[in-house]
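Engineer: this one's sequence-less:
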């Protein structure tokens, strides 16, 4: 399943997080439970149980929900969830530590470290923009941020999800047509720290960044474009965001 903020279960999780930010934990917990009850596939169950775990009253219950989340994450076994495994194992390790089970705590801490490596994602990768480019062109760092125009970006950003690249194209500055290019990293890349383990566990948007250029190797013309009302909500969130961009 491709991660989408417009998925009904993910929307419930986003609403729950909004209540968390407003310091309304009971309301948040109810929405997360509703997300769990409405989850219909392994990916939705993985995410919903992760959030349900955050509102448990006992360490035992928190551990139960975290291990449920891990169970579904391991069933999925793709790059959408692999990036969540380090933090998931680490949280499980902490639960065992709090319960005095040092053997299981150590085992899960070691698994966390094992999975904390360079992204294993093999792509294909995409970059959304309103710039007109040609195959063979190189995208380089140093441009202005689409989200905070006063920022010069030290990295070039890309994603393995066409919908994510399409959203980036829609939000990009300029009056040109929205374009999604197929790109090839020319050097090492890393998880985008602005999204990884922030609102969602791991890097479900499969968003990456590199200091090295991206080579344009193709272009796609078909992707799921956001609805105008959803796009407006994204723009409003960006305008009201008080968080700093990690550059």
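Structural biologist: Everything's here; your move. This is a predicted model, so every value here is computed, not measured.

Engineer: going by C-alpha atoms from here, please, whenever you check contacts or count neighbours.
Structural biologist: Noted.

Engineer: what's the single longest helix in this protein?
Structural biologist: In the chain, assigned by DSSP state H, the helix with the most residues is helix 59-76.

Engineer: second one coming, line it up with the first:
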């Protein structure tokens, strides 16, 4: 069964990019995370919490933003999370080679507390120190 059949959405993408409805997010750009390698996938989630992490931790200037997006093709579970950290995909995190179309911006999302955000940044720094790069 494909993820689309199991998860009807809605879907979100967290970033620092300033986008408008109708814009497309595509793989092949520089990743917003880690060593900023070329991203082979574009990521989406069906939870605002996971999108919030993307908005808060992405590289870039300006505020974090969360967009409601529509996949234009097939997508699969994000193995960086589902296989390694959260079997069964409770974060409802996915990746795709196909563009995501921006539907609108979510304006009423709640950021993580400063303490929780700092704990995540510390954890990511430790992974970096260990040479672990999850995003491909």
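Structural biologist: Cool, the structure landed. Since this is a predicted model, take the numbers as computed values, not measurements.

Engineer: what packs against the longest helix of structure 1?
Structural biologist: Using 3 or more C-alpha pairs under 8 Å, 6 or more residues apart in numbering; DSSP states H and E, the elements in contact with helix 59-76 of structure 1 are helix 42-53, helix 85-98.

Engineer: which parts of structure 2 are helices?
Structural biologist: 3-6, 48-57, 79-82, 114-129.

Engineer: need the counterpart of residue 88 of structure 2 in structure 1.
Structural biologist: Here residue 88 of structure 2 is matched to residue 202 in structure 1, going by TM-score structural alignment.

Engineer: same deal with residue 77 of structure 2?
Structural biologist: By TM-score structural alignment, residue 77 of structure 2 lines up with residue 191.

Engineer: Provide a list of residues in contact with that match.
Structural biologist: 119, 203, 206-209 (C-alpha atoms under 8 Å, 6 or more residues apart in numbering).

Engineer: same question for residue 220 of structure 1.
Structural biologist: Contact analysis of residue 220 of structure 1 by C-alpha under 8 Å, 6+ apart lists 179-182.

Engineer: with residue 95 of structure 2 instead?
Structural biologist: 41-44, 75-78 are the contacts of residue 95 of structure 2 under C-alpha under 8 Å, 6+ apart.

Engineer: quick revisit: against structure 2, where does the longest helix of structure 1 fall?
Structural biologist: So helix 59-76 of structure 1 sits over no part of structure 2, by TM-score structural alignment.

Engineer: that helix versus helix 85-98: what angle between them?
Structural biologist: Taking axes from the mean of the first three to the mean of the last three C-alpha atoms, to 10 degrees, helix 59-76 of structure 1 and helix 85-98 form an angle of 150 degrees between their directions.

Engineer: buried set for helix 59-76 of structure 1?
Structural biologist: For helix 59-76 of structure 1, the neighbour count (16 or more other C-alpha atoms under 10 Å) marks 61-70, 72-73, 76 as buried.

Engineer: before we move on, back to that, pick the one among the contacts of residue 220 of structure 1 closest to residue 125 of structure 1.
Structural biologist: Using C-alpha to C-alpha, residue 182 comes nearest to residue 125 of structure 1 of the contacts of residue 220 of structure 1, at 5.8 Å.

Engineer: that closest one corresponds to which position in structure 2?
Structural biologist: Counting by TM-score structural alignment, the partner of residue 182 of structure 1 is residue 68.

Engineer: check contacts around its match.
Structural biologist: Applying C-alpha under 8 Å, 6+ apart, the residues near residue 68 of structure 2 are 10-13, 102-106.

Engineer: residue 85 of structure 1 - how many residues pack around it?
Structural biologist: Using other C-alpha atoms under 10 Å, residue 85 of structure 1 has 22 neighbouring residues.

Engineer: my bad, should have said residue 20 of structure 1
Structural biologist: Neighbours around residue 20 of structure 1, by other C-alpha under 10 Å: 15.

Engineer: over to residue 121 of structure 2?
Structural biologist: With other C-alpha under 10 Å as criterion, residue 121 of structure 2 counts 14.

Engineer: circling back: which of the contacts of residue 68 of structure 2 fall in strands?
Structural biologist: 11-13, 102-106 (DSSP state E).

Engineer: out of those, who's nearest residue 132 of structure 2?
Structural biologist: For these, the nearest to residue 132 of structure 2 is residue 13 (23.0 Å; C-alpha to C-alpha).

Engineer: alignment lookup: that closest one to structure 1.
Structural biologist: Using TM-score structural alignment, residue 13 of structure 2 lines up with residue 127 in structure 1.

Engineer: with that, I have no additional questions.
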